[in-house]
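> Could you look at this predicted model? Sequence included:
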Amino acid sequence: MTADPDSGLRTRLVDAGVALVAAEGAQALTLREIARRAGVSHGAPRRYFPTHLELLSAIAGRGFADLADRVRAALDGAGPDPRERVTALARTYLAFALDNAGMYELMFRHDLLESGHLGLRDTSLPLFGLLTELTGRIRPEADARRVAGALWANLHGIAQLWRWGSLQLATGADDFTPLLDAALLAHLGPAGAR
């Protein structure tokens, strides 16, 4: 059975985009530059991705898959305690955001999530579902979706403000761990409390 040449070029274009966003950030993701790095004409991406948003969505989909793999590995190393699992998930999320700033920015672009290309929203929702389920086990008296949403917003804010250097300046912290601990305490309550 021979490989589908279209599939190979699609993969090459996405690979080039992933490498480009890692090296230069989300703003560098032009069709022309992705094509150049993939070694094809500047019009070639349009044959496989009719719109720029579709190609960006495929690149962002790789980011969500990478984040999901990292979370899965972190949870494999965590114990059964839901709070320990939320802590592992949150720490992994922040580390991913800080280590992959361009990809993280691309993954949460509203226009990509709303476009519906490649089911990107469906790719991002399982992680939130996991956070909601664990939050519900920690805070059974609360609306788990709202608490998980507030915690996620807090984590997203920590990631953004840390990347910009604002939190380091405001708090004097040189590590995001104390901020993560404060966010978990604020949203989940004290450890061991029920």
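It's in.

> Could you use CA atoms for every contact and neighbour count after this?
Noted.

> next helix or strand past the helix or strand hosting residue 34?
Assessed by DSSP states H and E, residue 34 sits inside helix 31-38. Note on helix 31-38: by DSSP H and E, the next helix or strand toward the C-terminus is helix 44-48.

> I'd like to check what contacts that following helix. Which residues are they?
Helix 44-48 has contacts (CA atoms under 8 Å, 6 or more residues apart in numbering) with 6, 10, 13, 31, 35, 52, 55.

> Buried residues, that helix. List them.
Residues of helix 44-48 classed as buried by neighbour count (16 or more other CA atoms under 10 Å): 44-45, 48.

> Just checking the distance from the biggest helix by length in the chain to the centre of its chain.
If you go by DSSP state H, the chain has its longest helix at helix 52-77. Distance of helix 52-77 from the chain centroid (CA atoms, centre = their mean, to the nearest Å) equals 6 Å.

> Helix or strand next in line after it, which one?
Downstream of helix 52-77 (by DSSP H and E), the next one is helix 82-99.

> And stretch 89-107, what's buried?
By neighbour count on 16+ other CA under 10 Å, the buried set for stretch 89-107 is 89-98, 100-107.

> Any idea how far apart the tips of that stretch sit?
17 Å (CA to CA, to the nearest Å).

> Run through who's touching it.
Counting by CA under 8 Å, 6+ apart, 18, 21-22, 24-26, 56-57, 60-61, 63-64, 67, 70-71, 74-75, 113, 131, 155-156, 158-159, 162-163, 180 sit against stretch 89-107.

> Second structure follows, compare the two:
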Amino acid sequence: MRDRLVRTGVELVDAEGVQALSLREIARRAGVSHGAPRRHFPTHLDLLSAIAREGFRELGARVATVTEDDPRARIEALARVYLDFAHGRGGMYELMFRHDLLESGRLGLRDTSLPLFGLLAGLVARVRPGTAEPAVAAGALWANLHGIAQLRRWGSLRLATGTDDVTPLLAAALDAHLGPGEGRR
């Protein structure tokens, strides 16, 4: 039943967005009584965290397919995975980064998200050796990528740049946070 509720929530967030994730609607679509989710998830946040955890698992699986050896190329590939995930799984992406879920400590959600950030910080340290705080540089890069993803989701990117193509913005973000790439020095 627990897995069924989470799967139903994942399908619902993908189809209709975060706003559709009420306990009652998840129960209805799972074909159970409206009180059934409470037997498996004490709070609404617990169920939302379980759904978001599935998003982090999928993002982690996509990240694991990136095999570039060069740290900068790997960061670029990871950034593309991140932006593609945000674009293709918009509702899930929004849910995954809800502050209340990450701060709640529910279901170890931070334990699922922090290793992804740690990977980025480690790669930034390799691209920018001697950087005193690679986590800060990685945080700035991630914030930039998150902003690109959000602007694209909201349609603001098209309004500002005339296109939804994130490639030029990605290149600019990488250059800004990692230094110019080869051929752009």
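Noted; the coordinates are in hand. Note that this is a predicted model, so its numbers are computed, not measured.

> Tell me how they score on TM after superposing.
The TM-score (TM-score structural alignment, normalised by the length of the second structure) is 0.96; 183 aligned residues with a CA RMSD of 1.3 Å.

> Now the buried members of the contacts of helix 44-48 of the first structure.
So, by 16+ other CA under 10 Å, the buried ones in these are 10, 13, 31, 35, 55.

> OK, contacts around the second one?
This points to residue 13 of the first structure. Here residue 13 of the first structure is in contact with 34-35, 38, 45 (CA under 8 Å, 6+ apart).

> any idea whether it is helix, strand or coil?
For residue 13 of the first structure, the assignment made with DSSP: H, G, I helix; E, B strand; the rest coil gives helix.

> related to what we said a few turns ago, and the contacts of stretch 89-107 of the first structure, which of them are buried?
Buried by 16+ other CA under 10 Å: 18, 21-22, 25-26, 56-57, 60-61, 63-64, 67, 70-71, 74-75, 113, 131, 155-156, 158-159, 162, 180, out of these.

> Regarding the residue most central in space within the second structure, what is its secondary structure?
Centroid check for the second structure by CA atoms, centre = their mean gives residue 93 as the closest residue, at 5.0 Å. Three-state assignment for residue 93 of the second structure (three-state DSSP): helix.

> Map it onto the first structure.
Applying TM-score structural alignment, one finds that residue 93 of the second structure aligns to residue 104 in the first structure.

> ditto for residue 52 of the second structure
Aligned by TM-score structural alignment, residue 52 of the second structure pairs with residue 60 of the first structure.

> Could you do residue 141 of the second structure as well?
Match for residue 141 of the second structure (TM-score structural alignment): residue 151.

> got the buried residues for the helix or strand its match falls within?
Assigned by DSSP H and E, residue 151 of the first structure belongs to helix 144-164. Across helix 144-164 of the first structure, burial judged by 16+ other CA under 10 Å covers 144-145, 147-149, 151-152, 154-156, 158-160, 162.

> ok, now stretch 183-194 of the first structure?
Neighbour count says stretch 183-194 of the first structure has 183-184, 187-188 buried, by 16+ other CA under 10 Å.

> Ok, stretch 168-184 of the first structure next?
176, 179-180, 183-184.

> Need the residues that contact it.
Stretch 168-184 of the first structure is contacted by residues 87, 90-91, 151, 154-155, 158, 162, 167 when judged by CA under 8 Å, 6+ apart.

> The second structure: matching residues for that one?
Here stretch 168-184 of the first structure aligns to the second structure at residues 158-174, judged by TM-score structural alignment.

> Now do that stretch: distance from first to last residue.
20 Å.

> from the middle of its chain, how far away would it be?
Distance, stretch centre to chain centre, for stretch 158-174 of the second structure: 19 Å (CA atoms, centre = their mean).
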